[in-house]
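Chemist: Need a 3D model of the following:
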Amino acid sequence: MAGTPISGPVRALSGCSAGPAAGKAACEPAEGIAIWDGIERVLVLAIYGVFLWRLWPAALSPTGIYARLLLLSEGLVVLLVVLRRPARMLARQPGSWAIAFAGTLAPLLVTAAGKAPLAPRLAAGLLLAGLALHLGAKLSLWRRFGVVPAERGICTHGLYRLVRHPMYLGYMTAHVGFFLARPSLWNATVYACSWLLIGLRIRLEERLLAANPDYCLYMQRTRWRLVPGLW
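Modeler: As a prediction, the model looks like this:
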């Protein structure tokens, strides 16, 4: 996998060839990556800022314990984006950006309207378990967090020792919990699209990260992407 080519305008700063055939044009200028990294930072902060503003009233409710926990988890995103490391590689293909932001926004389209809960206790347990998973994954990533595929250092500790994408596993677990709490055809459709986008995001992220030999070794050690024994 170390030799897998990365298509499109994605380049490793430390892996650029200095040979005459490649020349300086083959290297992605640090300034170029910094500009696109900054654009992504502004977009992420804007999206999560609006989300947190909308979540705030529910978090103030006496029964809004899940909203308060979600506020903590998604508020951490804002902190991580502000403090994160500069990207060493960054996808610049429009498709990668579209999939990344569509995957981020799609789950927000679910509604609280729906039929009676299918399994209230199971739903609550899955919601809390999913939140704990994606909060723990964010803490493991820490300053490596991003939305668009990028490389800010390879994370191999914490939950990332178990599967390669524990944050997505956490979100998907929470999706199942919310659907059980608010079952509807609309919510099922939204989550089906969200899961498809998660699969595409995983493919794009791993294709970019495979340019780093350390990530190839990590993939060999940590075989499963989401669920051990399945995928």
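
Chemist: contacts and neighbour counts: CA atoms only from here.
Modeler: Fine.

Chemist: Can you report how many residues lie near Val78?
Modeler: Neighbour count of Val78, defined by other C-alpha atoms under 10 Å: 19.

Chemist: Kindly provide the distance from Arg84 to Leu141.
Modeler: 10 Å (C-alpha to C-alpha, to the nearest Å).

Chemist: meant to ask about Gly49, not that
Modeler: 20 Å.

Chemist: So between these two, which is more surrounded?
Modeler: Leu141 (23 against 16).

Chemist: Helix or strand: which one has that one?
Modeler: Element membership for Leu141, per DSSP states H and E: helix 120-141.

Chemist: Now the spatially most central residue of the chain: closest residue in space, sequence neighbours ignored.
Modeler: In the chain, the residue lying closest to the centroid (C-alpha atoms, centre = their mean) is Val147, at 5.4 Å. In space, Val147 comes closest to Ala100 once its chain neighbours are excluded; the distance is 6.0 Å by C-alpha to C-alpha, 6 or more residues apart in numbering.

Chemist: quick one more, to check against the first:
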Amino acid sequence: MTTTTLSKPPAWLRPAVLDRAEQVAIVLLWIVLASRVELSGNPWAPLLLISETAVAVFTLIRRPTDKLSMDLGDWLLAMTATCAGLLVLPGVALVPALIPLGVFLAVAGNLIQAWAKLVLRRSFGVAPANRGVKISGPYRFVRHPMYAGYALVHLAVMILMFHPMNIVIYAIGWWAQILRLLAEERLLAQDADYAAYMQTVRWRLIPGLF
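Modeler: Got it, this is the predicted structure:
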């Protein structure tokens, strides 16, 4: 009789190791962004740093989990979507008359993100994972309010800190973000509580549209 032994994945492919690698990458990119903001001379650049600092902080304090997607495609999408915001270039405000709108969008987007992150607390993550189902606060209105907040901040950046490269960066970032969102829901839908939540809150990102 032969016994089949399931081989263990290599150490670098274990969820705990990938979790730490993700944290290191986010912190390093945040340091690069912080130095870029400091040198930009754009008075509105700190509004961008507020948003991305929250991402870095919550990535560091989140709780570990074994319910983490091990699909390489999911990881690439998650890192692309997250890194896009950390790679933007603080440019200039092309239309001064739109500055109040840009400031409003930046403040609103950061507040929505903060609300969502405070509800998630240590359940926050970058790669698709189940760190606990949260359905209170802004999650009563859309299933991914944090991403909605990101969208508002990114619009604000285009108004207050326009740079041609940011168009490319955000286009790639949001392509990855939407696919990442769908990957997250495929994983979370395996949880009965989240499956029921999806039936209650219909819209993922924008009420009435998506």
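
Chemist: picking up where we left off before, what's the matching residue for the residue nearest to Val147 of structure 1 over in structure 2?
Modeler: Aligned against structure 2 by TM-score structural alignment, Ala100 of structure 1 finds its counterpart in Ala78.

Chemist: Could you check how far whichever strand or helix holds that match is from the centre of its chain?
Modeler: Element membership of Ala78 of structure 2, judged by DSSP H and E, is helix 72-87. Here helix 72-87 of structure 2 shows a centroid-to-chain-centroid distance of 8 Å under the convention C-alpha atoms, centre = their mean, to the nearest Å.

Chemist: Tell me the mean distance between it and structure 1 once they are aligned.
Modeler: For helix 72-87 of structure 2, the mean deviation from structure 1 after alignment is 1.2 Å (mean C-alpha distance after the TM-score superposition for structure 1).

Chemist: Mind listing what's buried along that helix?
Modeler: Within helix 72-87 of structure 2, the residues scored as buried using 16 or more other C-alpha atoms under 10 Å are 74-75, 77-87.

Chemist: Tabulate those residues (a markdown table), appending distance to Leu205 of structure 2.
Modeler: Below are those laid out as a markdown table (distance: C-alpha to C-alpha, whole Å):
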| residue | distance to Leu205 of structure 2 |
| --- | --- |
| Asp74 | 19 |
| Trp75 | 21 |
| Leu77 | 17 |
| Ala78 | 17 |
| Met79 | 19 |
| Thr80 | 19 |
| Ala81 | 15 |
| Thr82 | 17 |
| Cys83 | 20 |
| Ala84 | 18 |
| Gly85 | 18 |
| Leu86 | 21 |
| Leu87 | 23 |
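
Chemist: Next, the counterpart of Trp224 of structure 1 in structure 2: secondary structure please.
Modeler: Under the alignment (TM-score structural alignment), Trp224 of structure 1 maps onto Trp203 of structure 2. At Trp203 of structure 2 the chain is in coil, as set by DSSP: H, G, I helix; E, B strand; the rest coil.

Chemist: residue contacts, Trp203 of structure 2?
Modeler: Phe141, Val142, Arg143, Leu209, Phe210 (C-alpha atoms under 8 Å, 6 or more residues apart in numbering).

Chemist: Which one (most neighbours) among these?
Modeler: When neighbours are counted by other C-alpha under 10 Å, Arg143 leads the contacts of Trp203 of structure 2 with 25 neighbours.

Chemist: All the strands of structure 2, in order from the start?
Modeler: Counting by DSSP state E, structure 2 forms no strands at all.

Chemist: So in structure 1, which helix runs the longest?
Modeler: Taking DSSP state H as the criterion, structure 1 has its longest helix at helix 30-60.

Chemist: elements contacting that helix?
Modeler: Counting contacts by 3 or more C-alpha pairs under 8 Å, 6 or more residues apart in numbering; DSSP states H and E, helix 30-60 of structure 1 packs against helix 65-83, strand 89-90.
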